[in-house]
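Trainee: Need a 3D model of the following:
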Amino acid sequence: MESTYKEKLLYGSKIIVIKREKKLNIYKVEDNTGSGIMTSYNILDGIELVYNDIHMESASIDLNPPEGIFEINHCREGRIECEFKNGEFLYMSKDDFSINRKNGTCHQSYFPLSHYHGISICLEIDKAQKEIDKYLPHSCIDLKKLCNRLCKNSSFMIMKANESIGHIFAELYSVPERIKLEYFKIKILEIVLFLSTIGESKEEKREYYTKRQVEVIKNIQKQIIENIQNRYTLEELSHKHDIALTTMKKCFKGVYGKSIYSYMREYRMKIAAERLISTNDNILIIANFVGYENGSKFASAFKEIVGLSPREFRKNRE
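Mentor: As a prediction, the model looks like this:
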């Protein structure tokens, strides 16, 4: 199915339309790093709810998105990178939610773990305001002022979901099909009402990273996954990439959500699991491939991460 001009503005010119109905559109993006599925529900005029299921490193938006869109995002799993105009970076992870003011500029979304599940609620401010006024006539909610207050001088605000709003978002992930559209209306109104109670001071202090720091950390990640058999010391990586050891450890955890050691251990087990399924290689050969000389140490690490021994894992998949 051919994508519309508006869809290309919002999702990029390479967006693929998988399904189109009156109140439901399903889109796909893909490149050599993986793919992503966006399931979009048209809830009210100017209000959409999108489920994002991403398994790729990045998604480029190569056209100019329209201005005047107020976006609320919630991360259920994974991690997403947020770049600011001043060249600083911030990372959104599990149970975070954010407010994003679209300003008509191109951008690229980067997913450090190649894995992101979450919800986006997109409100075209002028149209959505009329719908809010219909359903909440006495609430005095002004979407434009709300967006400006929460985002302040930037175009972005991020914070950890507390129990109240976390509960609202959690309920959106398991809704019976026959009541979805009406239920979504209630929940979106509830979320907007909740946001109207948040003061500017509620935004959490988070660690920001410079463009150079992020580029260095991504180069380190590239080196260690492309040379999975090698075991680098932190000192070697720090020296090779000309970054202070403490800064490297802090920034790597900031970008990827875990230490270099934990990240590589889990990555090795992920690759090992894939080879256990896709090849008939001896388990020791697979252990060597992912950097383990000792088969028993590999088996122990695999079971700790995956929950099964390599042999049990392969047998179950067969």
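
Trainee: rest of the way, CA atoms for contacts and neighbours
Mentor: Noted.

Trainee: all helices of the stretch 201-318 of the chain, in order?
Mentor: Secondary structure of the stretch 201-318 of the chain by DSSP state H, counting those that start in this stretch: the helices cover 211-226, 234-240, 245-256, 260-278, 283-289, 295-306, 310-317.

Trainee: Of all the ones you listed, which one is nearest M157?
Mentor: Across these, M157 has its closest neighbour in helix 245-256 (17.2 Å, C-alpha to C-alpha).

Trainee: Tabulate the helices of the stretch 201-318 of the chain (JSON lines), appending mean neighbour count and distance to E57.
Mentor: Converted to JSON lines, the helices of the stretch 201-318 of the chain look like this (neighbours: other C-alpha atoms under 10 Å; distance: least, C-alpha to C-alpha, whole Å):
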{"stretch": "helix 211-226", "mean neighbour count": "16", "distance to E57": "11"}
{"stretch": "helix 234-240", "mean neighbour count": "14", "distance to E57": "22"}
{"stretch": "helix 245-256", "mean neighbour count": "19", "distance to E57": "12"}
{"stretch": "helix 260-278", "mean neighbour count": "17", "distance to E57": "15"}
{"stretch": "helix 283-289", "mean neighbour count": "18", "distance to E57": "23"}
{"stretch": "helix 295-306", "mean neighbour count": "16", "distance to E57": "22"}
{"stretch": "helix 310-317", "mean neighbour count": "14", "distance to E57": "27"}
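
Trainee: Let's see this one next, to set against the first:
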Amino acid sequence: MNTTGKFQFLNQVSKVVQQSKDGFHTLYKLDCLDGQGDMTVYQVFPGIELFLANFDSTSCTFQHKPYGNTMQINYCQEGRVGWQLESGACMYLGEGDLSIHMMDNCVSSTMSFPVKLYRGIGVVVDLDKVADYPPEILCNTAININEFKRKFCEDDHYLVMPARDEIEHIFSKLYSLPNCVQRPYFKLKVQELLLFLWMIDVNKEKQREQYLSPQVEIIKRVHKQLISNLRERPTIEELSKEYLINTATLKSTFKGVYGQPIATYMKEYRIHQAANLLRRGNDMIADIAKQVGYENQGKFATAFKKIMKVSPTEYRLQHQIESYDVINCL
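Mentor: Next up, the predicted model:
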């Protein structure tokens, strides 16, 4: 299979689903550990590719050549995504966040999706090629494209920018464009992105806390334990002693990986598991409450309504009516 640009995946692409005759875009179907993923790659300018990524999985492994002067910019539109970089650092993006790293820092890396969902947009910039063939708008500025590496990624550093209106403005419409305007719109937005990044003062940016791979692996084990038996409610101190990690690191790294404090995350997880049980089974509500860790049905009902906006009884009734309507339509 022939691929173009920087997306020469090794053993990860199960098949090319679609390719335009003019070579503007290629849709790849990707092999994922426990779900599915696809990526549409667009050739926007010489040396600049844009991709739209969709994953419903917990992880996907990539390998590519060590492109030494190629920068990758990622924007998380929905869900959550993380990378383990060659430097040993791990970075995570939540909805609206943007990251910048060099592609020789992710030669063989696993993208993880902590909430089993990711919709994102990426821009890959071959700095050498763009310097030789700059987009027209950059020719009218004092921008030196090769300064981007020094500015954002010197010495294997990377940058994660928290969500802000200016970033959303650049990326928000890119997933829903009609095919007939994709090419000019992508060209416009890629140039807007480069202009925006050029104006950023990195020294004034609040740096996200960095996480090391061993810490992240411990947190993933903690998470697996927490969701494996919802009847148990171990404390932060108990988890800290069991996994030999101090409480502050445990709390901050869990939030960095999963996007919420442990208590908030687990409360929402319990309620969404309860919602699944209410939709799919006929167990008594009191029994469902116990299955997800609530001995008191009243506390369960209060927590459920706060998150789902209806009571457990109303929720079950709504979905019974929806199922009845679907069956009658068949």
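
Trainee: For L9 of structure 1, which of the helices of the stretch 201-318 of structure 1 is the nearest?
Mentor: helix 211-226 (26.2 Å).

Trainee: picking that back up, a markdown table please, covering the helices of the stretch 201-318 of structure 1 and showing distance to K180 of structure 1.
Mentor: Listed next are these as a markdown table, based on distance: least, C-alpha to C-alpha, whole Å:
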| stretch | distance to K180 of structure 1 |
| --- | --- |
| helix 211-226 | 40 |
| helix 234-240 | 49 |
| helix 245-256 | 34 |
| helix 260-278 | 35 |
| helix 283-289 | 46 |
| helix 295-306 | 34 |
| helix 310-317 | 35 |
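
Trainee: residue range for the strand or helix carrying L52 of structure 2 in structure 1?
Mentor: For L52 of structure 2, the host element (DSSP states H and E) is strand 48-56. Aligned by TM-score structural alignment, strand 48-56 of structure 2 falls on residues 47-55 of structure 1.

Trainee: Show me what the strand of greatest length in structure 1 is packed up against.
Mentor: Taking DSSP state E as the criterion, structure 1 has its longest strand at strand 67-83. In terms of contact count using 3 or more C-alpha pairs under 8 Å, 6 or more residues apart in numbering; DSSP states H and E, strand 67-83 of structure 1 is assigned the packing partners strand 88-93, strand 96-103, strand 107-110, strand 116-124, helix 125-135.

Trainee: Please identify which of these is closest to E318 of structure 1.
Mentor: Nearest of these (C-alpha to C-alpha): strand 116-124, 28.1 Å.

Trainee: Mean distance between that closest one and structure 2 after superposition?
Mentor: Comparing strand 116-124 of structure 1 with its match in structure 2 after superposition yields a mean distance of 1.7 Å (mean C-alpha distance after the TM-score superposition for structure 1).

Trainee: which residue numbers in structure 2 go with that strand?
Mentor: Going by TM-score structural alignment, strand 116-124 of structure 1 sits over residues 118-126 in structure 2.

Trainee: Surely S13 of structure 1 and N64 touch.
Mentor: No. Using C-alpha atoms under 8 Å, S13 of structure 1 makes no contact with N64, being 10.5 Å away.

Trainee: Tell me which residues are up against the longest helix anywhere in structure 2.
Mentor: As assigned by DSSP state H, the longest helix anywhere in structure 2 is helix 179-199. Helix 179-199 of structure 2 is contacted by residues 44-45, 50, 123, 135, 137-138, 143, 148, 170-171, 174 when judged by C-alpha atoms under 8 Å, 6 or more residues apart in numbering.

Trainee: Perfect, I'm done here.
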